[in-house]
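Q: Sequence and predicted model, in that order:
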Amino acid sequence: MPQTPSQTRDIRRSAFPKDFIFGAATAAYQVEGHKFGNAGLTHWDTFAATPGNVLRAEDGATACDQYHRYGADMDLLKDGNFDAYRFSASWARVIPEGRGAVNREGLDYYDRLTDAILERGLQPHLTLYHWELPAALSDLGGWTNPDVHRWFGDYVEVIDEQIGDRMASIATINEPWCVSYLSHMLGHHAPGMRNIRAAARSMHYVLKAHGEAMTRLRAKNRKNLGIVINFEHAAPASDSEADIAAAATQDATNNRWFIEAIAKGQYPKEALVGLEAHLPKGWQDDMAAIAQPIDWLGVNYYFRQLVAHDADSPWPHTKPAQGHLATTQMGWEIYPEGLRALLTRLSRDYVGDLPIMVTENGMAWDDHLRNGEVNDPERCAYIADHMAAMQDAIDAGVNLKGFFYWSLLDNYEWAFGYERRFGMVHVDFESLQRTPKASYHMLKTLIERT
């Protein structure tokens, strides 16, 4: 049998650059417990309360209760030999109505969390927005409202004033494609819209919000600012011209739209074919603020997607095709080579020597706690093979600076509720007991400092 990438590479810490960061990531609504600390309602609360949107209508009210258990969770990172924690702040926890009055309890929580991270010798890496829009702003159109960038900028200044000076890095937005296209065109995430005009406008306004945050944070002399973009490895399902064109269109909407706006101040022509008519008038005037320089790029990568032409559907005339490789519990095809190809492409075509961090990579699996242990060899192999792909990218000249496993904990997996488990630490959602999995112990050994 052929060897896997991890069998041909040394993937211990010592084989990576000396300043390479190993961390783990979570997001506020997925782990904190949104019912605690006077947080306001989010559009995920209302989305989950609407029949048919979320598995078993589960929400993030309790989640992993990191709101009270953050210290023990940071101990897991310290004891696991990790360097850093990537977390997000909840807009609705900080400003319950999205605008106006600030929730002091929310700010105090992020103060305590930051202290706990630093006290354990870990680096705090903040993401300002990871999908939990305050419900009061959703009432006003949310990410389709032309004023949303200003609302976001006001929130950014509030949370930055509290903890920004202690952050190792700050990301403006997590996965803008999910915030916009997945949520407004495909309807899979809150607010659950299926409207091409809403999709196009949210795709632009989320980038405008990124630019607004960058402008305000630069005015306060903040350094180490970036954005986290999710990418898939989009490939044609066959060598037919139709499938090749379909894959190019999907690559333009799912991958290139956001990175080209930031790196080049433009949108890809293959995406504009379907979306330009629905963009707000004068959108070109916003591109300079959107394309202002960032200090690093965050890359989230999970899978390959084969794309076929679909003549029977409206633009973008695409449909997914079944891959031939193993899949995760999410049904995502496991393709480590896609990470190497993506990182080298980004470096070559978009960002040059700009520092890149793999801010999310991981897999969901149907894990079970047996005799006090969770054996997850599939996840161990997934992590090892993707770490090997990162090394291949470094060898190819990519300025890769870090890897954050997604996720530290099993958590609230959005529309899939609590069924899909991404964590390297198992969470019993009744008792909330944490149990490190075999993958946690593997990583602990691999990244031990020698």
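A: Structure received. The structure presented is a predicted model; accordingly, all values stated were derived computationally and were not measured. Numbering: from 1, shown residues only.
Q: switch to C-alpha atoms for all contacts and neighbour counts from now on
A: Noted.
Q: What lies in contact with whichever helix in the chain runs longest?
A: Ordering each helix of the chain by length in residues (DSSP state H) puts helix 196-219 first. Helix 196-219 has contacts (C-alpha atoms under 8 Å, 6 or more residues apart in numbering) with 143-146, 148-150, 152-153, 156-157, 172-173, 176-177, 179-181, 183-185, 225, 227, 258, 261, 275-276, 278-280, 283, 286, 289-292.
Q: Second structure for comparison follows:
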Amino acid sequence: YAFEQYVELITNAFGTRVYSYATLNEPFCSAFLGYEIGIHAPGLVGKQYGKKAAHHLLLAHGLAMNVLNKTSPDTQNGIVLNFTPAYPLTDTQQDIDSAKYADDYLNQWYMKPIMDGKYPDIINQLPEDHLPDIHPGDMELISQPIDYLGINFYTRQVYKAHPTDIYEPITPTGPLTDMGWEVYPQSFTDLLVSLNKTYTLPPIYITENGAAMPDTYNNGEVNDLDRLSYYNTHLNAVHNAVEQGVVIRGYFAWSLMDNFEWAEGYLKRFGIVYVDYKTQQRTIKNSGLAYKALISNR
């Protein structure tokens, strides 16, 4: 309810100067990385917190949409979700089931309530003290129409069956970003096509896609061929999804500049513009020059 009041204050303050609002960005990070496993604030750790926090975030989204529809009906109003597609390690039924469970637990838990007004069926397998308190009208509030869905994508995750925790993430191999995330552009296409087949989607924007790389500044330039390659393959992955019928209205590279990155602080550089943190000098990286050339000629 405090968030509901906040949205009203913000929309009244900005008036007609805003084109688009996202109620939330990556509620998974706040609920799971925050409340459930404690990588992020507020410092609580436990499965008994994660799904409750997720439900309250989604309720806040629903209340925010009510306010936006009233105080800012002419803006594009939606939400931004992050997805890490889940793949089985082998084609055994146990690994396939584990990857499906992980996908429902980590990805669809935030998507399905908004699109379909209900949580994934795995809610029936969760211990009672892990469950959110769902009141009458909650799911209708969460699942009201949105003008667009923002999708943030960086990598995939491979899983195998685990005897007690249902699924176990596998440490990635192969080409990795500076975050230790696997570079696997096919999963971007797979994700977009799968979402399009599973749900009746609103217009889609790719609101974040990019890679942290160990950049080096030499003689006035940053020759980040690894990041340039990432963008090339992932923009083609988006194109392949469009060719298969996914309606995508826009794409945003993450990020314009090197920035403060959640729990990593200033250690990881995602920008297409290099920032010297001591002098604040900005230098467009070669990936940024290539991106400029692409968007200037289309």
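A: Here it is on my side, so go on. This structure is a prediction, so every number in the text was calculated from the model and none was measured.
Q: so what number do they get for TM-score?
A: Between these two chains, after superposing, the TM-score reads 0.95 (TM-score structural alignment, normalised by the length of structure 2); 297 aligned residues with a C-alpha RMSD of 1.6 Å.
Q: Would you state the strands of structure 1 in chain order?
A: Here structure 1 has its strands, by DSSP state E, at 21-25, 84-88, 123-129, 169-174, 225-236, 296-309, 318-321, 356-361, 400-406, 425-427, 434-436.
Q: could those be laid out in CSV, adding distance to E212 of structure 1 and mean neighbour count?
A: What follows is these, written out as CSV (distance: least, C-alpha to C-alpha, whole Å; neighbours: other C-alpha atoms under 10 Å):
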stretch, distance to E212 of structure 1, mean neighbour count
strand 21-25, 25, 23
strand 84-88, 18, 25
strand 123-129, 12, 24
strand 169-174, 9, 24
strand 225-236, 12, 22
strand 296-309, 17, 24
strand 318-321, 33, 18
strand 356-361, 22, 24
strand 400-406, 26, 23
strand 425-427, 36, 23
strand 434-436, 39, 18
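Q: Redo those as TSV? Include distance to R69 of structure 1.
A: Listed next are these as TSV, based on distance: least, C-alpha to C-alpha, whole Å:
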stretch	distance to R69 of structure 1
strand 21-25	16
strand 84-88	14
strand 123-129	17
strand 169-174	23
strand 225-236	26
strand 296-309	26
strand 318-321	40
strand 356-361	22
strand 400-406	19
strand 425-427	12
strand 434-436	10
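Q: Indicate which one of those strands is closest to D367 of structure 1.
A: Closest to D367 of structure 1 of these is strand 425-427 (C-alpha to C-alpha; 8.0 Å).
Q: Please say which position in structure 2 A219 of structure 1 maps to.
A: Counting by TM-score structural alignment, A219 of structure 1 lines up with K70 in structure 2.
Q: hey, where'd the helices end up in the stretch 351-450 of structure 1?
A: Ranges of helices in the stretch 351-450 of structure 1, per DSSP state H, counting those that start in this stretch, are 377-395, 438-446.
Q: can you name the residues of structure 2 that the last one overlays?
A: Read it as helix 438-446 of structure 1. Aligning helix 438-446 of structure 1 against structure 2 (TM-score structural alignment) gives residues 286-294.
Q: how big's the offset between the matching stretch and structure 1?
A: Here the mean offset of stretch 286-294 of structure 2 against structure 1 after fitting is 0.6 Å, by mean C-alpha distance after the TM-score superposition for structure 1.
Q: if I look at M213 of structure 2, how far off is S98 of structure 2?
A: Distance, M213 of structure 2 to S98 of structure 2, by C-alpha to C-alpha, to the nearest Å: 31 Å.
Q: Among the two, which residue is more densely surrounded?
A: S98 (25 against 19; other C-alpha atoms under 10 Å).
Q: if I look at that one, how far off is Y87 of structure 2?
A: Taking C-alpha to C-alpha, one finds S98 of structure 2 at 9 Å from Y87 of structure 2.
Q: cool, and P132 of structure 2?
A: Separation of P132 of structure 2 from Y87 of structure 2 (C-alpha to C-alpha): 27 Å.
Q: Same check on H234 of structure 2?
A: For H234 of structure 2, the distance to Y87 of structure 2 (C-alpha to C-alpha) stands at 18 Å.
Q: ditto for D116 of structure 2
A: 23 Å.
Q: same question, P214 of structure 2
A: Counting by C-alpha to C-alpha, the gap from P214 of structure 2 to Y87 of structure 2 is 27 Å.
Q: go on, R17 of structure 2?
A: Note on R17 of structure 2: its distance to Y87 of structure 2, by C-alpha to C-alpha, is 42 Å.
Q: try S229 of structure 2
A: According to C-alpha to C-alpha, S229 of structure 2 and Y87 of structure 2 sit 23 Å apart.
Q: cool, and K160 of structure 2?
A: Separation of K160 of structure 2 from Y87 of structure 2 (C-alpha to C-alpha) stands at 9 Å.
Q: ditto for M179 of structure 2
A: Distance check for M179 of structure 2 against Y87 of structure 2: by C-alpha to C-alpha, it reads 19 Å.
Q: Having no further points to raise, I will conclude here.
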